[in-house]
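> predicted model, plus sequence, below.
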Amino acid sequence: MTRAGTAPTAGRSTTPTPIAPGNGPRPVPAPIDGVTIDDVSTISDVVAGAEAFGHFPTTRVVLDYGGTSNTEYADAIRQLAPHSYVMAELLDSSDMPQAQDDPSAEHNRIAAYLSDLGRYVDIWEVGNEVNGDWTCAANPCDSAGYKAGADMTVAAYQQVVAAGYPAALTLYYNPGCPSDPGEPDPITYTNTFLTSPTATQMRSGLRYVLLSYYETQCDNQRPSAGALAGYLQQLHSLYPNAQVGFGEVGLPNEIGKCGPGCYDARRYPSATAQAESIIKYYCGLDPGLSYYAGGCFWWYYAEDALPYRGNAIWQAINAAFA
């Protein structure tokens, strides 16, 4: 069921929570109303869009593997934080193979982010789509590669919680449509590669466990609210202290570059039409679970929804969060 068909959810944040340097992470009420940006060069547009939302959003900032300085990120997040909660994605799944080549360098990279950005960030995403078959040095992943990625995720978690910050993990939801026959679903991945004592500690300590789902990459399947509730219940049994939800949804490319092979042209007249449908369903979903965090986090938010004035995608996101 969607929020439109249910009673209002308690706890939604409708007014900003002020932040000042040194205050550290703020508690983020559920449901989370999330969007994703992978570029801070147009932060003024991001801030304007955040201010205009009907509810106080959470902006997920992807920390690039090279290219953008910590000073640039800190400046952007300082501007954004009065108008949005901030979730920092430490390492995108596409960069995991490179990071695995030098664990010591990745440790130092994370330490620098925690030092430079920690007082402005509310949630730290310690792993992104870590069960995806493209995340290993060997492509597709083998068992050793998945284990290396799991160990790297646990190490990132340990750094984040040692600094006193809340952590999130995003898993790639692939119900019956793995990218490779050996690609595990989130539950199989957890039961296979997150079983060591340190991984078990992470499973108990994570604040959020989220799913990334791109239905266009899964035969355009749209799981029912009941099916999703059942899966999220299973996931929660493995991460008993975490809130669960969606950490990423979208199309495989930004709408302006999304041709018929990028969206379901059989069902939708345009990429925009399918994007609006995805947003309405997943960003407005309420599976009826007390530990459901919401989320959404449309991936190409900056490219598809900004500047926000007169933008159909921004309007769809705002409506889904209502």
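Arrived safely. Only a predicted model underlies this, so the values are computations on that prediction, with no experimental measurement involved.

> from here on, just use CA atoms for contacts and neighbour counts.
Fine.

> quick one, helices of the chain?
Ranges of helices in the chain, per DSSP state H, are 43-52, 70-80, 96-100, 103-117, 143-162, 186-193, 197-205, 225-238, 271-278, 301-305, 312-320.

> here comes the other one, which I'd like you to weigh against the first:
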Amino acid sequence: MASRARTSRLLPAACLCCLLAACALPGSAAHVPSAVPSATSPTNPSARPVLRPLPDVLNGVTLDDVSALPQLVASLEALPQRPTERIVFDQGEPPSAYTAAVAALQPISYLMAEPVDSSQVAGASLADYHARTAALLAAFGTRIDLWEVGNEINGEWLGSAADVTAKVADSYRQVAAAGGRTAITLYYNPNCSEDTAHQMLPWTRENVPQDLKNGLDYVLVSYYEDNCHHYRPPLSEWNQVFTELAQLFPHARVGFGENGTSERTAPLDQKAEQLTHYYTLPVTAPRYMGGHFWWYYAEDMLPYPPANALWTALSRALTPLS
């Protein structure tokens, strides 16, 4: 989101790759097409890749920093339920910079790829966005369980609705044509949007193309209390929000796509309380799948071992009730 600093760090060994390889977003010398080809479905449906099944509930965290990979693996593997990691593929980095991270994380968790973060969308052309999705699909394919084809797509800072939906729809159609699972994340802004035209549900009804409404596998919601006047929606409001999304997207599972505090320096007790609240919300809307994807996992939960207070809060929130 606009007020949160988005940073991503890679494995130290990947830095040389960053200097030598072309990147797929602005500032790169890589060639991008002047016209974006449309995605088409495979001519032989039986040739679609076989994806490993996902559980009904996803216990998500976000990795915007994979530099401490051994500690990440150890901390994630120690959680009481198999987690799902959103990997933020940093602007300007080639897919090869993430090869080691995907290889290490995929056996112990489920993976969701974020090819383009919301903070990067306005600066990426349609051709850039297309090329980034295509490059990551070619590099990782079915090793990624879920592709987030658009992040916080109704946010005021992404650009015009027409530009944003063109980019997101193109990415969706590429992934769908390749047989991958697709997700979008919306930005919930009740009475706190800078422009009422970007309020989440009206914007979504008006702007998301119908083939995405019918075809998306997951529709997620990003929400940060400290970016919305510290407002905490009651459970009844969340049930209403997710029920409406389930109606708008009749084949999609719904849940949270980002939780956390917008400032990394927020007090630890505030972070632990918010994490526990959202990860344990008893939402009863149709096809609700949890999610959450705490944004600053690497910054907040490491070093590991030993477990710090926030990792312990996450572990407790994910511990099944006996």
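Right, received. Where do you want to start? Keep in mind that what you see is a predicted model, and the values were worked out from it rather than measured.

> just put the helices of structure 1 in JSON lines and tack on distance to residue 31 of structure 1.
Conversion of these to JSON lines gives the following (distance: least, Cα to Cα, whole Å):
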{"stretch": "helix 43-52", "distance to residue 31 of structure 1": "16"}
{"stretch": "helix 70-80", "distance to residue 31 of structure 1": "20"}
{"stretch": "helix 96-100", "distance to residue 31 of structure 1": "29"}
{"stretch": "helix 103-117", "distance to residue 31 of structure 1": "24"}
{"stretch": "helix 143-162", "distance to residue 31 of structure 1": "23"}
{"stretch": "helix 186-193", "distance to residue 31 of structure 1": "22"}
{"stretch": "helix 197-205", "distance to residue 31 of structure 1": "20"}
{"stretch": "helix 225-238", "distance to residue 31 of structure 1": "15"}
{"stretch": "helix 271-278", "distance to residue 31 of structure 1": "18"}
{"stretch": "helix 301-305", "distance to residue 31 of structure 1": "19"}
{"stretch": "helix 312-320", "distance to residue 31 of structure 1": "12"}
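
> tell me which of these sits nearest to residue 86 of structure 1.
Closest approach to residue 86 of structure 1 among the helices of structure 1 (Cα to Cα): helix 70-80, 7.6 Å.

> give the contact list for the equivalent of residue 47 of structure 1 over in structure 2.
Alignment note (TM-score structural alignment): residue 47 of structure 1 maps to residue 73 of structure 2. Residues in contact with residue 73 of structure 2, defined by Cα atoms under 8 Å, 6 or more residues apart in numbering, are 104, 105, 108.

> what do you get if the cut-off is 7 Å, keeping everything else the same?
Neighbour list for residue 73 of structure 2: residue 105 [criterion: Cα atoms under 7 Å, 6 or more residues apart in numbering].

> before we move on, what about residue 62 of structure 1?
By Cα under 7 Å, 6+ apart, the neighbours of residue 62 of structure 1 are 37, 38, 88, 89, 90.

> among those residues, which are in strands?
Counting by DSSP state E, the part of those found in strands is 37, 88, 89.

> can I get those residues in CSV including neighbour count?
Formatted as CSV, those follow (neighbours: other Cα atoms under 10 Å):
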residue, neighbour count
37, 21
88, 26
89, 23
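
> can you put those residues in JSON lines and add distance to residue 317 of structure 1?
What follows is these, written out as JSON lines (distance: Cα to Cα, whole Å):
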{"residue": "37", "distance to residue 317 of structure 1": "14"}
{"residue": "88", "distance to residue 317 of structure 1": "20"}
{"residue": "89", "distance to residue 317 of structure 1": "21"}
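
> fine, thanks again, bye for now.
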